[in-house]
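**Q** dropping a prediction and its sequence here:
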Amino acid sequence: MAAAAGQTIPDLVGPDLRVLFSGINPSLYSAATGHHFARPGNRFWPSLHRSGFTPRLLHPSEQAELPALGLGITNVVARATARADELSPAELIAGGRTLTALVARWKPHYLAVLGVTAYRTAFARRAASIGPQEETIGGVPVWVLPNPSGLNAHFQIDDLAREFAALRTAATGPAG
């Protein structure tokens, strides 16, 4: 896995996305496999399914199925690390600028940032909390979701699925 340090994973983006999910940055495991949220124990894929975004539980290797469902994946910072806390505030801020440009280009209906602390730093939104945000990024509404990493003990799988489901409901309603 150490060989994956600093590696990147291609964004999974395209036109007409209902939701573009943005992780903080890829794990070393994800970089080694080339699949987003691939580390065993990461709860992104189960949360996506339990919330109703996907008709079945997808394996990270099936990520190419997401655009047909109106979903995409990117990261605030492209560089893979063992832990997100290895990223500097400057990297998160620079990544926020890059993410803003990506969102402005593709115009998904919603941008979902997975990790409130990273969102606060990357976009200078110190008071941000989980849920819909008042501000937009690249002209797109933002929804902050909990980080699905297994290291985030504050949110269990049912809590994550409930938060994801609130976004799914918004993304399939009049705004999405």
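**A** Here it is on my side, so go on. Numbering: from 1, shown residues only.

**Q** C-alpha from now on. contacts and neighbour counts both.
**A** OK.

**Q** leaving out the residues flanking it, which one is nearest to Ala64?
**A** In space, and not counting its chain neighbours, Ala64 is closest to Leu12: 7.5 Å by CA to CA, 6 or more residues apart in numbering.

**Q** check contacts around that neighbour.
**A** Taking CA atoms under 8 Å, 6 or more residues apart in numbering, we find Leu12 in contact with Ala64, Pro67, Gly72, Ile73, Thr74.

**Q** okay, one more to line up with it:
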Amino acid sequence: MTPEELQAARDRVVPDVVAGGLSVLFCGINPGLMSAATGHHFARPGNRFWPVLHLSGFTPRRLVPAEERELLAYGLGITNVVARATARADELTAEEFREGGRTLTAKVEELSPRWLAVVGITAYRTAFGEPKAVIGPQERTIGDTRIWALPNPSGLNAHWTAATMAEEFARLRVAATADRSR
């Protein structure tokens, strides 16, 4: 992609990968320019979402962004807190996050996934007005949907390695699997 092609993708929306009754609906912060330019979630080469999804046991092999619709066969989906694409998440306003939280709540009420997994603790805190939230399962629910805050898989998130991130994703996978067996 040329810099011009990436800039032309600014403010585009990447379509959700969703269905009713998912086991886990993963929720990114917002699409980056590479995702908007390609039309696929978590498309930037340095993003660790796809490797971590596999390392944590959610998928039997490492998928690439263009295979994102295969997630539905595993009971997984993808959406975003804020739909519009930006070069960086810090270009979004607090009001965009709050509005995104309201939109996301309505989407979850409609789709009824067992778990909503927000990948980015700061996005979760702002969107849902939970300033003290920490990584892991949350007290808040949306109807019967439980919420889990996960670390942001962006390559810019140096606080988490792919291995430690995969451990946290795996904790969610175990909880989601236990829910299915009830």
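**A** Now that the structure is in, tell me what you want to look at. Given the structure is predicted, the values throughout are model-derived calculations rather than measurements.

**Q** related to what we said a few turns ago, show me what the residue nearest to Ala64 of structure 1 aligns to in structure 2.
**A** Matched across to structure 2, Leu12 of structure 1 falls on Val17, judged by TM-score structural alignment.

**Q** the helices in structure 2, which residues?
**A** Counting by DSSP state H, one finds helices in structure 2 at the ranges 3-8, 33-38, 49-55, 94-111, 121-128, 162-180.

**Q** that older thread, highest neighbour count among the contacts of Leu12 of structure 1?
**A** Gly72 (26 neighbours; other CA atoms under 10 Å).

**Q** shouldn't it be in contact with Glu65?
**A** No. Here Gly72 of structure 1 lies out of contact with Glu65, judged by CA atoms under 8 Å, at a distance of 9.5 Å.

**Q** could you tell me which residues touch both of these two?
**A** Listed as contacting both Gly72 of structure 1 and Glu65 by CA under 8 Å, 6+ apart is no residue at all.

**Q** quick one, what contacts the residue nearest the centre of structure 1?
**A** The residue lying closest to the centre of structure 1 (CA atoms, centre = their mean) is Ser22, at 2.6 Å. Counting by CA under 8 Å, 6+ apart, Ser22 of structure 1 touches Ile73, Thr74, Asn75, Val76, Leu111, Ala112, Val113, Leu114.

**Q** and in structure 2, which of the residues you listed remain?
**A** Counting by both residues aligned by TM-score structural alignment, their matches' CA atoms under 8 Å, the members of the contacts of Ser22 of structure 1 that carry over to structure 2 are Ile73, Thr74, Asn75, Val76, Leu111, Ala112, Val113, Leu114.

**Q** can you list contacts of stretch 77-95 of structure 1?
**A** With CA under 8 Å, 6+ apart, stretch 77-95 of structure 1 has contacts from 4-9, 24-28, 30-31, 76, 96, 118, 121-123.

**Q** weed out the non-buried ones from these.
**A** Buried residues within these, counting neighbours by 16 or more other CA atoms under 10 Å: 4-5, 7-9, 24-28, 30-31, 76, 96, 118, 121-123.

**Q** that'll do, ta.
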